[in-house]
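K.L.:
my questions are about this predicted structure, shown below with the sequence.
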Amino acid sequence: MANIRITKQFNFETGHALYGYDGKCRNVHGHSYKLSVTVIGQPITDSSNVKWGMVIDFGDLKKIVKEEIVDKFDHATVFNKNTPHIELANELISRGHNVILAEYQPTSENMVIDFAKKIGDRLPDNIKLHSLKLQETDTSYAEWYASDNS
């Protein structure tokens, strides 16, 4: 049986600021992110299985990515936990805003690494995460490939 890659795309809005950066992105701002999640596996061959012919049900993949990424990052503001913006972050939290204090600088590169771990940990054993593409703007994106990280 052949290995097949399937991809599901997601959209979410997230704000961030890059602590210590020497350009405009040191200021709090946001992006309309587009995340493409590609998994690889073999289609189910058991004709009695309701998922017959599928590598993974798109709905099952959607549930994982929504729970791990979209529901947490959509309309959140992400700061490095060591940022001088911590006072702003705490003020926003006290006012009921969704703030994520990350262990990393919240660049697209680091976010896609974080997302790969979170999604990969939730996939069934017979399905592997192949790649992620996190598009920050129409012309800028970061990609993660399992083949580059094994």
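P.N.:
Done, it's in.

K.L.:
C-alpha from now on. contacts and neighbour counts both.
P.N.:
OK.

K.L.:
ok, Trp52 - contacts?
P.N.:
Counting by CA atoms under 8 Å, 6 or more residues apart in numbering, Trp52 makes contact with Pro43, Ile44, Thr45, Asp46.

K.L.:
ok, for the residue nearest in space to the middle of the chain, nearest residue in space, not its chain neighbours?
P.N.:
Nearest to the geometric centre of the chain sits Phe115, at 3.9 Å (CA atoms, centre = their mean). In space, Phe115 comes closest to Ile69 once its chain neighbours are excluded; the distance is 6.9 Å by CA to CA, 6 or more residues apart in numbering.

K.L.:
tell me the spacing between the one you found and Gly20.
P.N.:
Counting by CA to CA, to the nearest Å, the separation of Ile69 from Gly20 is 25 Å.

K.L.:
pasting the second one now:
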Amino acid sequence: MSRIRITKQFSFETGHALYGYDGKCKNVHGHSYKLSVTVIGTPIDDVSNVKYGMVIDFTDLKHIVREEIVDLFDHATVFNRNTPHVELANELKDRGHHVILVEYQPTSENMVVDFAEKIKRRLPHGIDLFSLKLQETDSSFAEWFASDNFQ
């Protein structure tokens, strides 16, 4: 049977700052991110299975991505924990703000790699992550493809 790609799109609002950057993005600012998640697999061919004909139920994919990414990153501010931004992060946390400290510079490129790892761990057997597209603005995005990341 054919392998089919299934894509689901998500959106969330996240703030960040790029420590040491030489442009405007060194300042705390936010984006309306759009995330497209594409998985690949073979549709279920067992007619007695309630998911017959599906690679993955869109609802199941939605739960994975919401739990691993959207619910965590939506309306959060992301900082690299290995920079002086940690002081600002702690101040914001003390004031009740949702802050995420990561091990990387929170660029779209690094975020999409992080998201890929989180999603891959949760996918059912036989379904693979094919690609991710993380759109930061209307004209700027980072993409991750499994085919580019064979080890």
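P.N.:
Structure's in. What do you need? Keep in mind the model is a prediction, meaning the values are calculated, not measured.

K.L.:
TM-score for these two?
P.N.:
TM-score of the superposed chains, computed with TM-score structural alignment, normalised by the length of structure 1, equals 0.99; 150 aligned residues with a CA RMSD of 0.5 Å.

K.L.:
quick one on the thing from earlier: Ile69 and Gly20 of structure 1 - which one has more neighbours?
P.N.:
Shown here are Ile69 of structure 1 and Gly20; by other CA atoms under 10 Å, Ile69 has more neighbours (19 against 11).

K.L.:
what is the equivalent residue in structure 2 for that one?
P.N.:
Taking TM-score structural alignment, Ile69 of structure 1 has Ile69 as its aligned residue in structure 2.

K.L.:
so its match sits right up against Asp114, yeah?
P.N.:
No. Contact criterion CA atoms under 8 Å: Ile69 of structure 2 and Asp114 do not qualify, at 9.5 Å.

K.L.:
Tyr21 of structure 1 looks like it's in a helix, true?
P.N.:
No. Assigned with DSSP: H, G, I helix; E, B strand; the rest coil, Tyr21 of structure 1 falls outside any helix and is coil.

K.L.:
what distance do you get for the aligned partner of it in structure 2 to Val28 of structure 2?
P.N.:
Matched by TM-score structural alignment, Tyr21 of structure 1 corresponds to Tyr21 in structure 2. Between Tyr21 of structure 2 and Val28 of structure 2 the computed distance is 12 Å (CA to CA).

K.L.:
and what of Arg95 of structure 2?
P.N.:
Arg95 of structure 2 sits 16 Å away from Val28 of structure 2, taking CA to CA as the criterion.

K.L.:
what of His97 of structure 2?
P.N.:
Going from His97 of structure 2 to Val28 of structure 2 by CA to CA gives 14 Å.

K.L.:
try Ser108 of structure 2
P.N.:
For Ser108 of structure 2 relative to Val28 of structure 2 (CA to CA), the value is 15 Å.
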